[in-house]
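[1] Got a predicted structure plus its sequence, pasted below:
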Amino acid sequence: MAVVTETGSFAVPAERLWELVSDFGGIAKYMDGVDECVVEGEGIGALRKIPIGNDHVVESLDVLDLESLTLVYSMVSGPMPFKDYSASMVVTRDGEDTCLLTWTGTFEAHGVPIEKAERIAGGLYRGGIEGYRRAFEV
């Protein structure tokens, strides 16, 4: 099982970053290459469908913990090189007006060498972290 972690620091209070992270359907607002996201259901068990080419990635919201500022999701289906994929996004306070986002994924590689799957996951997490940063540059 591979484990990939990316961490980013933010010059905003943790609660402000959490507002973005906790919006399970808001991925198109911060992730490059994602123009649309459709959410079915609400709360734990909700599914988000993200178009990828002629297919969709479907992810399930597994945990949304407002106290620990933790969101956990898993991939249900889609054309990604992962099997048994689960990821957590944790916002932690790092001062009065600063925080960290730690994005960790665990998975098996599917159809590609594990090193390539790890690079893809790391790139997705870094891109998402940068997208969140851009959201605060208004």
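    Nice, thanks for sending it over. Residues are numbered from 1 along each chain as shown.

[2] going forward, measure contacts between C-alpha atoms and count neighbours the same way
    Fine.

[3] So G122 is in contact with T7, correct?
    No. Using CA atoms under 8 Å, G122 is not in contact with T7, being 10.2 Å away.

[4] nearest spatial neighbour of G131, skipping sequence neighbours?
    Excluding the flanking residues, the one nearest G131 by CA to CA, 6 or more residues apart in numbering is Y30, at 4.3 Å.

[5] Alongside the first one, take a look at this:
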Amino acid sequence: MKVVVKGNIACPASVVWGRVVAFGGIAQWHPLISRSIQENAPGPGGGVVRSLTTYDGAAIREELTACDPESRRLSYTFLASPFPVAHYCATMEVSETGPTSCQVTWTATFEPSDPADGPRLRDLFADEVFRTGIEALKPAGVRLESSTAP
């Protein structure tokens, strides 16, 4: 399954990218994350690992799999999560749309453990995780568009 959420933000791309690229600091801007810690040891793929705790107490570990500051794009995967998915891979990209505006695109692909659960998980990631996170990057001036694909 694939999830894509886009948000237009009235804020320079460099400012928004600075928040996104601070991989271990997601709790500073994402309202669903109460705690985030960047681990000292690299993950299985050699990337930076962050340990997250959500406000409802769920634990998530994610590994940074790619980071391209020039294109303002990073990708990460789940090492552990409460979500019943496999092969989860997400990408965040910040594109300049003007000197004081940008667009954030947050995309994920995954396989639900139970195919019947796919639509619920797709909507959960799109609405509760990605859309909420993009809105929190700059609360004022956000217009969101989303699309989903099987």
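    Looks like it came in fine. Because the structure is predicted, anything quoted here is derived from the model rather than measured.

[6] Would you pull the TM-score for this pair?
    After superposition, the two chains reach a TM-score of 0.88 (TM-score structural alignment, normalised by the length of the first structure), with 135 aligned residues with a CA RMSD of 2.1 Å.

[7] that older thread, the residue nearest to G131 of the first structure reaches R126, doesn't it?
    No. Using CA under 8 Å as the test, Y30 of the first structure is too far from R126 to be in contact (11.4 Å).

[8] what's stretch 58-73 of the first structure aligned against in the second structure?
    Here stretch 58-73 of the first structure aligns to the second structure at residues 61-76, judged by TM-score structural alignment.

[9] For the matching stretch, give me every contacting residue.
    With contacts defined as CA atoms under 8 Å, 6 or more residues apart in numbering, stretch 61-76 of the second structure is touched by 17, 21, 23, 43, 45, 47-52, 77-81, 89-95.

[10] Tell me the counterpart of V91 of the first structure in the second structure.
    Checking TM-score structural alignment: V91 of the first structure goes with V94.

[11] Tell me the spatial nearest neighbour of that match, not counting adjacent residues.
    V104 (4.6 Å).

[12] Repeat that for K83 of the first structure.
    That would be E108: by CA to CA, 6+ apart, it lies 5.0 Å from K83 of the first structure.

[13] residue contacts, the one you found?
    Taking CA under 8 Å, 6+ apart, one finds 1-2, 82-85, 114 in contact with E108 of the first structure.

[14] possible to save those residues as CSV with distance to V12 of the first structure and secondary structure?
    Formatted as CSV, the contacts of E108 of the first structure follow (distance: CA to CA, whole Å; DSSP: H, G, I helix; E, B strand; the rest coil):
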residue, distance to V12 of the first structure, secondary structure
M1, 34, coil
A2, 31, strand
F82, 32, strand
K83, 34, strand
D84, 33, strand
Y85, 30, strand
I114, 35, helix
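
[15] Name only those of those residues that count as buried.
    Buried members of the contacts of E108 of the first structure, counted by 16 or more other CA atoms under 10 Å: 82-83, 85, 114.

[16] what two of these are the furthest from one another?
    Farthest apart among those by CA to CA are Y85 and I114. That separation is 12.9 Å.
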